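heads up, no residue letters with this:
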């Protein structure tokens, strides 16, 4: 007996496609090689210089001193994210990429979730006060972001090893996830003020750019947001004192808060004569905001956030977003989000420019980002799906196509003996249950908006039956509704 499984492509979410090494397969297809020299050149490059080349370093305090320290010994660094949303978005990944680059070269990293600071709200980069969220929602966000950070850095090491084999010869640093509620929940305000208040200078707080903007905007600023820089500075101090964390990483809009932390640490050390001479310095690194070549910003406030939560931005949607990036964004995004050697990226860009219609750069970028965020194999699954739906069936065999679609986990099954008794209208009713009415579907069919098979044969008869001949290799039937809404029917035997 046979079964028919229907898969709707509108809300895809890939699982791991284990049998393929996504990016290397595509590079080989286009004649782009990855040599040992390519890999060695990246590892030999001083870390700060390398981050600049990738467009991941905007500002760095005391850069010459930090550059020397990076080459001499293992350092520790952190970056934080507040739980202002259920998920991080790809703009949040830039400082995390900096941590990952350091970690791969043996340095220790401390990703931080702002379970405490999230209750207050950071005014940086904002002209109005943040909307307060409920305790339960905030705690849920904390847990989601904690899991995302943990998964990102765990996968990141594997991701890097597949792009640059020489990373396997370098022992990565440790990864220790933190939540600042760990220290803030037991601090009483009077104790904090009596111990640290004299080291906090109000004139310097007022001079911060984020504060001046709010004061000059006419909207004013609440005391909670005004003191946010103190909270972040204290986070840096706690990690510095307890874990020897010397570097804080953040976006450009965090520069003032980072400098406040460095100043706070310096003041405390100057007050302790026994530590003043031997205390190592504290440093700050900022990354540029993620924008397109037209200057458009990514993020929640911009209203175009591409989330790394696959339920908010499914893996297939992430792939399509990257595929549709302009040619002007390809090189910048590859440098930032891929861990392929820089000289290999140069080869990709050169090949891309030779035939922009093939969108080689966008394809590799999309595969890279899907693998980075959702795991190895996500990218190639999405590429197969995209090529199948929009580029034809020539590059992959039927089993490969079915395997890619099967990994989406959105199959709907019914007995094959029913297929001969079902009209195309019946099948569409089953697919669009509670989404489109029978009348709507009839109009779509009558208007020629429904196509069947790999040749996209238009259907005008609602009573038409799907025949075995309509299946590619007897296994796969494709139905298209409108221009972009595709559904795959898999025919399997029992």
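Yep, that arrived. Since the structure is predicted, the reported quantities are computational estimates derived from the model, not experimental observations.

going forward, measure contacts between C-alpha atoms and count neighbours the same way
Fine.

which residues does the residue nearest the centre of the chain contact?
With distances taken as CA atoms, centre = their mean, residue 90 lies nearest the centre of the chain, 3.9 Å away. Each residue near residue 90 by CA atoms under 8 Å, 6 or more residues apart in numbering is listed here: 298, 299, 305, 306, 307, 308.

quick one: the third one is in a strand?
To tie it back to what came earlier, the one meant is residue 305. No: Residue 305 sits outside any strand when classified using DSSP: H, G, I helix; E, B strand; the rest coil, being coil.

which helices and strands does the lengthiest helix in the chain pack with?
For the chain, the helix that runs over the most residues, judged by DSSP state H, is helix 135-163. Using 3 or more CA pairs under 8 Å, 6 or more residues apart in numbering; DSSP states H and E as the contact criterion, the secondary-structure elements in contact with helix 135-163 are helix 93-104, strand 108-113, helix 360-374.

got the contact list for the shortest one?
In other words, strand 108-113. For strand 108-113, contacts defined as CA under 8 Å, 6+ apart pick out 74-83, 96, 99, 102-103, 142, 145-146, 149, 172-180.

now swap in the last one and tell me
In this structure, residues lying in contact with helix 360-374 by CA under 8 Å, 6+ apart are 22-23, 26, 152, 155-156, 159, 308, 310, 315, 318-325, 327, 330-331, 333-334, 337-338, 348-349, 351-352, 377-380, 382-383.

now with 6 Å, please.
By CA atoms under 6 Å, 6 or more residues apart in numbering, the surrounding residues in contact with helix 360-374 are 319, 322, 323, 330, 334, 338, 352, 378, 379.

got the buried residues for the host helix or strand of the fourth one?
Applying DSSP states H and E as the criterion places residue 330 in helix 327-337. For helix 327-337, the buried set under the neighbour-count rule, 16 or more other CA atoms under 10 Å, comprises 327, 329, 330, 331, 332, 333, 334, 335, 336, 337.

dump those to JSON lines, plus distance to residue 3.
Listed next are the buried residues of helix 327-337 as JSON lines, based on distance: CA to CA, whole Å:
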{"residue": "327", "distance to residue 3": "43"}
{"residue": "329", "distance to residue 3": "44"}
{"residue": "330", "distance to residue 3": "43"}
{"residue": "331", "distance to residue 3": "45"}
{"residue": "332", "distance to residue 3": "46"}
{"residue": "333", "distance to residue 3": "43"}
{"residue": "334", "distance to residue 3": "42"}
{"residue": "335", "distance to residue 3": "46"}
{"residue": "336", "distance to residue 3": "45"}
{"residue": "337", "distance to residue 3": "41"}
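
try this one side by side with the last:
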């Protein structure tokens, strides 16, 4: 990157590691220094929450507003009905309108923590839904007015499509239309709101270029595209995934403590990079903390976890998560903020003690079941492996492979489960 930007936004994107590519650095830079400009990122409603993999785009919108411009959050109420095929091996399951609306309601909860939609300032953020213009399209009019601008030869050459076809995997006509609809979004946002920039992950490059080309052809307007790198952790794992599944942003799907713990468990090599991307700390301080070694890097990870959790869930939630972690890890206690699972007896497949070689009338359940119910194991097989490796602990005592059962009377009070040293939960009989 040899271009030296004049605008605060592009300078920030480059300095903090957000920038993968841009259609015209100088043109966009000059547009941004001429006054407040709108830019958008689209989010399809394929689940009730976004996960950490989307956080880089949310932070880009936040920085866009902080540098004096207007972010537009576009909910894909229309495009979700089609499904983005970009770099996927198979077709997405089709969702009905009610499920899409429910997912959008869940996704919207996160954005107000990062972006200001309520101010009276010129750069007050907008939240829109592309169903507003996509749901009412007349198919024949759309083919004639918009479809004629698209070359199938060119669309087939985009890497997101080409890679699917090269693997001889089916690409439905429905999915093939997705890139036309996303391009049409950019056209409509430019026509209705003067939007000059679409941002997204680097996997969206082809879709973004299509939108720019369409808008130039139909409106003769100059607009731009900017992409962020598709992040993986230093050990090659896709950002947003953890040992126990997706790291959701909504608190009801991933508790603030679990979210905090995900960042606390960042590998040493990723600390500096993640501080620059996911916090607003000065770049020099991010570099300093990222360069720490040995036990000192652990305090940098705690700082990362606190800063990221505070942005999403608030400073109190971050402080509570840290206090719980110190109680659990340093003092061997339970802590107040561990995720708690209330167990229903009928989900535990209870067995009488005499069937297990025990005297008396006590009922027991398999320890493996508890670890699955508390999301500390993906399956019974996974839980049994954890037990056999002495990695499953109940109240800090390893579950015995000789008798991997727990009495129901023990579960009438909060019981701490641990999967290894880093993952913990509480369970209690309902």
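Thanks, I have the structure now. What you see is a predicted model; the values in this text were computed from it and never measured.

hang on, the earlier thing: which parts of the longest helix of structure 1 are buried?
When burial is assessed from 16+ other CA under 10 Å, helix 135-163 of structure 1 yields the following buried residues: 138-139, 141-146, 148-149, 152-153, 155-157, 159-163.

next one: stretch 189-205 of structure 1
When burial is assessed from 16+ other CA under 10 Å, stretch 189-205 of structure 1 yields the following buried residues: 200, 205.

so stretch 120-134 of structure 1 aligns onto which residues of structure 2?
Following TM-score structural alignment, the aligned partner range for stretch 120-134 of structure 1 in structure 2 is 82-96.

list the buried residues of that stretch.
Judged by neighbour count (16+ other CA under 10 Å), stretch 82-96 of structure 2 contains these buried residues: 82, 83, 84, 85, 86, 91, 95.

and the fourth one, what is it in contact with?
With CA under 6 Å, 6+ apart as the criterion, the residues that contact residue 85 of structure 2 are residue 175.

helix, strand or coil: sort out it for me.
Using three-state DSSP, the secondary structure recorded for residue 85 of structure 2 is coil.

against residue 113 of structure 2, how distant is it?
Distance from residue 85 of structure 2 to residue 113 of structure 2, counting by CA to CA, to the nearest Å: 30 Å.

what of the second one?
From residue 83 of structure 2 over to residue 113 of structure 2 the distance is 27 Å, taken as CA to CA.

just the fifth one next, same as before
Distance of residue 86 of structure 2 to residue 113 of structure 2, given as CA to CA: 29 Å.

following the longest helix of structure 1, which helix or strand comes up?
Past helix 135-163 of structure 1, further along toward the C-terminus, the next helix or strand under DSSP H and E is strand 178-179.

scan structure 1 for its longest strand.
Counting residues, the longest strand found in structure 1 (DSSP state E) is strand 485-493.

got the buried residues for it?
By neighbour count, and taking 16+ other CA under 10 Å as the criterion, the buried residues in strand 485-493 of structure 1 are 486, 487, 488, 489, 490, 491.

now residue 385 of structure 2, what's its secondary structure?
helix.

picking that back up, just put the contacts of residue 90 of structure 1 in TSV and tack on neighbour count and distance to residue 64 of structure 1.
As requested, the contacts of residue 90 of structure 1 are arranged in TSV below (neighbours: other CA atoms under 10 Å; distance: CA to CA, whole Å):
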residue	neighbour count	distance to residue 64 of structure 1
298	19	31
299	19	32
305	18	35
306	21	35
307	23	36
308	26	35
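
tell me how far the nearest residue to residue 442 of structure 1 once chain neighbours are set aside lies from residue 445 of structure 1.
Excluding its sequence neighbours, the residue lying closest to residue 442 of structure 1 (CA to CA, 6 or more residues apart in numbering) is residue 462, at 6.4 Å. Using CA to CA, one obtains 6 Å as the distance from residue 462 of structure 1 to residue 445 of structure 1.

also residue 87 of structure 1?
Computed as CA to CA, the residue 87 of structure 1 to residue 445 of structure 1 distance reads 39 Å.

again with residue 5 of structure 1
Distance, residue 5 of structure 1 to residue 445 of structure 1, using CA to CA: 22 Å.

if we can go back for a sec, point out the most buried one among the helices and strands packed on helix 135-163 of structure 1.
Sort those by mean neighbour count, taking mean count of other CA atoms under 10 Å, and helix 360-374 sits at the top with a mean of 26.

for the spatially closest residue to residue 222 of structure 2 that is not a sequence neighbour, helix, strand, or coil?
If the residues on either side of it in the chain are set aside, residue 222 of structure 2 comes closest to residue 216, at 6.3 Å by CA to CA, 6+ apart. The local conformation at residue 216 of structure 2, judged by three-state DSSP, is helix.

report how many residues lie close to the aligned residue in structure 1 for residue 216 of structure 2.
Alignment of residue 216 of structure 2 against structure 1 is given by TM-score structural alignment, with residue 266 as its counterpart. Counted with other CA atoms under 10 Å, the burial measure for residue 266 of structure 1 works out to 18 neighbours.

distance of residue 266 of structure 1 from residue 463 of structure 1?
According to CA to CA, residue 266 of structure 1 and residue 463 of structure 1 sit 79 Å apart.

so residue 458 of structure 1: helix, strand or coil?
Three-state secondary structure (criterion: three-state DSSP) places residue 458 of structure 1 in strand.

likewise the one 5 residues further on?
Per three-state DSSP, the secondary structure class of residue 463 of structure 1 is coil.

distance of it relative to residue 415 of structure 1?
With the distance defined as CA to CA, residue 463 of structure 1 ends up 19 Å from residue 415 of structure 1.

for residue 290 of structure 1, same thing?
Look at residue 290 of structure 1 and residue 415 of structure 1: by CA to CA, they are 49 Å apart.
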